[in-house]
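need coordinates for the following:
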Amino acid sequence: MKDLMGKAIWDYYHHDNPEDLQTETSISELDELPVEYLFRGFEGMNTIEQKALELSEGLTLDIGAGAGSHSLFLQNEKSLKVTALDISPRSIEICRLRGIENAVCENILDFSGQQFDTILLLMNGTGIFESLGKIDIYLKKLYSLLNESGQILIDSTDILYMFDRDEDGGVYIPADGYYGELDYIVHYKGESEDPIKWLYLDFATLKNAAENNGFNIQKIIREEDSYLARLTKK
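Predicted coordinates:
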């Protein structure tokens, strides 16, 4: 792993000629991602992120923490004990430099040790599930990390709108699997990361998988095609 996302975060923090990240998926063109966006404060976050942070309580695990903006808000503004978790070594180093007291570089499937009151997965949190075929593995892992009365706050987007429609409103979607399974590629300063599997989930599909893995689920808010869901143990 070249850790290009981490390199961009590192460069921005150290004022070392940062450039915009570029991202693309198997169904979308190149898109600019300004690296400063990853350092935004609460006011710069979208409604879904803000709601998730407002609902967070107790011992909190922030999965896919990136530059640590969500963790920082919870630690500094809400005085919560937060663990920032990411597979990017450079990102976790910047989390520490920004003042996050507990930052861990590890894959969520390898992470263990305690249970949490709140588990956060934001900025299309279902992405880390990779594919529908692996969603049970991840949900079982999350179940094991959650206190009996704890909550998982996770967001995603139903990307059905990205596919072409016929005159009758029917949607042309791929026949070889679920339409939310994408390849996601990051580019930075002329380098390209190998594609990773990334999963966008419609709410009904997430609901079905969550209930099959011992969770109750409710949709907290919806914003256009995106939503925030709360999972709790049955």
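
from now on I want contacts and neighbour counts done on CA atoms only, so please keep to that.
Will do.

how far away is the residue nearest the centre of the chain from residue 211?
By Cα atoms, centre = their mean, the chain has its centre lying nearest to residue 125, at 2.9 Å. Separation of residue 125 from residue 211 (Cα to Cα, to the nearest Å): 18 Å.

what lies in contact with the host helix or strand of residue 217?
Following DSSP states H and E, one finds residue 217 within strand 215-223. Applying Cα atoms under 8 Å, 6 or more residues apart in numbering, the external contacts of strand 215-223 come out as 47-48, 203, 207, 210-211, 227-234.

redo that, cut-off 10 Å
46-48, 51-52, 139-140, 143, 151-157, 203, 206-211, 227-234 (Cα atoms under 10 Å, 6 or more residues apart in numbering).

ok, residue 180 - contacts?
127, 130-132, 157-160, 173-174, 198-202.

can you mark which positions in the longest strand along the chain are buried?
When the chain is scanned for its longest strand (criterion: DSSP state E), the result is strand 146-157. For strand 146-157, the neighbour count (16 or more other Cα atoms under 10 Å) marks 146, 147, 150, 151, 152, 153, 154, 155, 156, 157 as buried.

where along the protein do the strands fall?
According to DSSP E, the strands that the chain contains are 21-25, 28-33, 60-63, 82-86, 103-105, 116-121, 146-157, 181-188, 191-192, 196-199, 215-223, 226-233.

and for comparison, fold this next one:
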Amino acid sequence: MAEDILGDAIWDYHSGNYDQKVVIHSSLDEQDILPIPYLFRDYKAMPVLEQKALELCKGSVLDIGCGAGSHSLYLQEKGLDVTALDRSAKAISICSMRGVKKTVHEAILDFSGTKFDTLLLLMNGIGLAGRLEDLDEVLVHLGSLLKAGGQILLDSSDIIYMYESDDDGGYWIPDAEGYYGEMTFQMEYKGNKSETYNWLYIDYNTLQRAANANNLSCELVSNGEHYDYLARLCPLV
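I've put the predicted structure just below:
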């Protein structure tokens, strides 16, 4: 994104200058608030699905879309060899300031050359695919970053609940091309706006089909409290 809205807000919070909220505008004609202090939470304040994912991490770990580095710091303190990756230069700087030893400032699709035992994509990190039609490319690339016996841990949500339901238990989804979990967002902070960007929320069954089509197994590790879930993907042998 041309404007590094999230990086600016993370930087301001860490520097003690955070006095405005990050507003999220979505394609559902809704506004939401991204609580930046939440990105600095410790393990005890993390959702159960995130805690479970962190406990399942093994070996060398690539924390994709690391943000302020809270997951990386926890894994590092556990003794794991973790690398924090984010496309935001300011987020990566804050990770280093907070004590993350290994960082990479790069978009995941541009990153290559190193393989890991665990790829971690939390807070709906798989959303970076943007659209369902682009998920295959992302899964193939992620698979290329795995060592033998490696795993991809990710959480996402089935956002069908955001649409109106009928008496028969079905849902009214507006006529439009594409998958209902495809969203567009725009961030706003201190009068600056990001470019509009695509983001993907994917139901588990659709994820499983996409994973299998790209030579990855897909295991439902755990369901969350509200249409969210944690999945583990591994190369098929």
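
mind telling me what residue 160 of the second structure corresponds to in the first structure?
The alignment partner of residue 160 of the second structure in the first structure, by TM-score structural alignment, is residue 160.

I figured residue 163 of the first structure was touching residue 26, is that so?
No. Counting by Cα atoms under 10 Å, residue 163 of the first structure does not reach residue 26; the two are 12.0 Å apart.

circling back to that earlier point, check the buried residues of strand 146-157 of the first structure and tell me the two furthest apart.
The most widely separated members of the buried residues of strand 146-157 of the first structure, counting by Cα to Cα, are 147 and 157 (26.6 Å).

surely residue 209 of the first structure and residue 136 touch.
Yes. Counting by Cα under 10 Å, residue 209 of the first structure does reach residue 136; the two are 7.0 Å apart.

can you flag the buried ones in the contacts of strand 215-223 of the first structure?
Burial by neighbour count, judged by 16+ other Cα under 10 Å, picks out 47-48, 52, 139, 143, 151-157, 203, 206-207, 209-210, 227-233 from the contacts of strand 215-223 of the first structure.

got a list of what the residue nearest to the centre of the first structure touches?
The contact partners of residue 125 of the first structure, taken as Cα under 10 Å, 6+ apart, are 63, 64, 153, 154, 155, 156, 157, 198, 199, 200, 201, 228.

relative to residue 87 of the first structure, how far out is the last one?
Right, the one you point to is residue 228 of the first structure. According to Cα to Cα, residue 228 of the first structure stands 23 Å off from residue 87 of the first structure.

cool, and the fourth one?
Taking Cα to Cα as the measure, residue 154 of the first structure and residue 87 of the first structure are separated by 18 Å.

what does the fifth one give?
Taken as Cα to Cα, the spacing of residue 155 of the first structure relative to residue 87 of the first structure amounts to 19 Å.

cool, and the third one?
The spacing between residue 153 of the first structure and residue 87 of the first structure, counted by Cα to Cα, is 20 Å.

please apply the same query to residue 204 of the first structure.
Using Cα to Cα, we find residue 204 of the first structure at a distance of 29 Å from residue 87 of the first structure.

between those two, who's got more neighbours?
Taking neighbours as other Cα atoms under 10 Å, residue 204 of the first structure and residue 87 compare with residue 87 leading, 19 against 10.

quick one: the strand holding residue 217 of the first structure to chain centroid distance?
Distance, stretch centre to chain centre, for strand 215-223 of the first structure: 16 Å (Cα atoms, centre = their mean, to the nearest Å).

now that strand against strand 226-233, angle please.
160 degrees (axes from the mean of the first three to the mean of the last three Cα atoms, to 10 degrees).

on that earlier part again, need the strands of the first structure in CSV with distance to residue 96 of the first structure, can you?
Conversion of the strands of the first structure to CSV gives the following (distance: least, Cα to Cα, whole Å):
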stretch, distance to residue 96 of the first structure
strand 21-25, 22
strand 28-33, 23
strand 60-63, 14
strand 82-86, 9
strand 103-105, 6
strand 116-121, 18
strand 146-157, 23
strand 181-188, 23
strand 191-192, 26
strand 196-199, 26
strand 215-223, 31
strand 226-233, 28
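
nearest to residue 94 of the first structure, out of the ones you listed?
strand 103-105 (9.3 Å).

in the second structure, which of the contacts of residue 180 of the first structure still touch?
Retained in the second structure (both residues aligned by TM-score structural alignment, their matches' Cα atoms under 10 Å) from those: 127, 130-132, 157-160, 198-202.

got a quick PyMOL command for the buried subset of these?
Under the burial definition 16+ other Cα under 10 Å, those of these that qualify are selected in PyMOL by:
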select buried, resi 127+130+131+132+157+158+160+198+199+200+201+202
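
with that, I have no additional questions.
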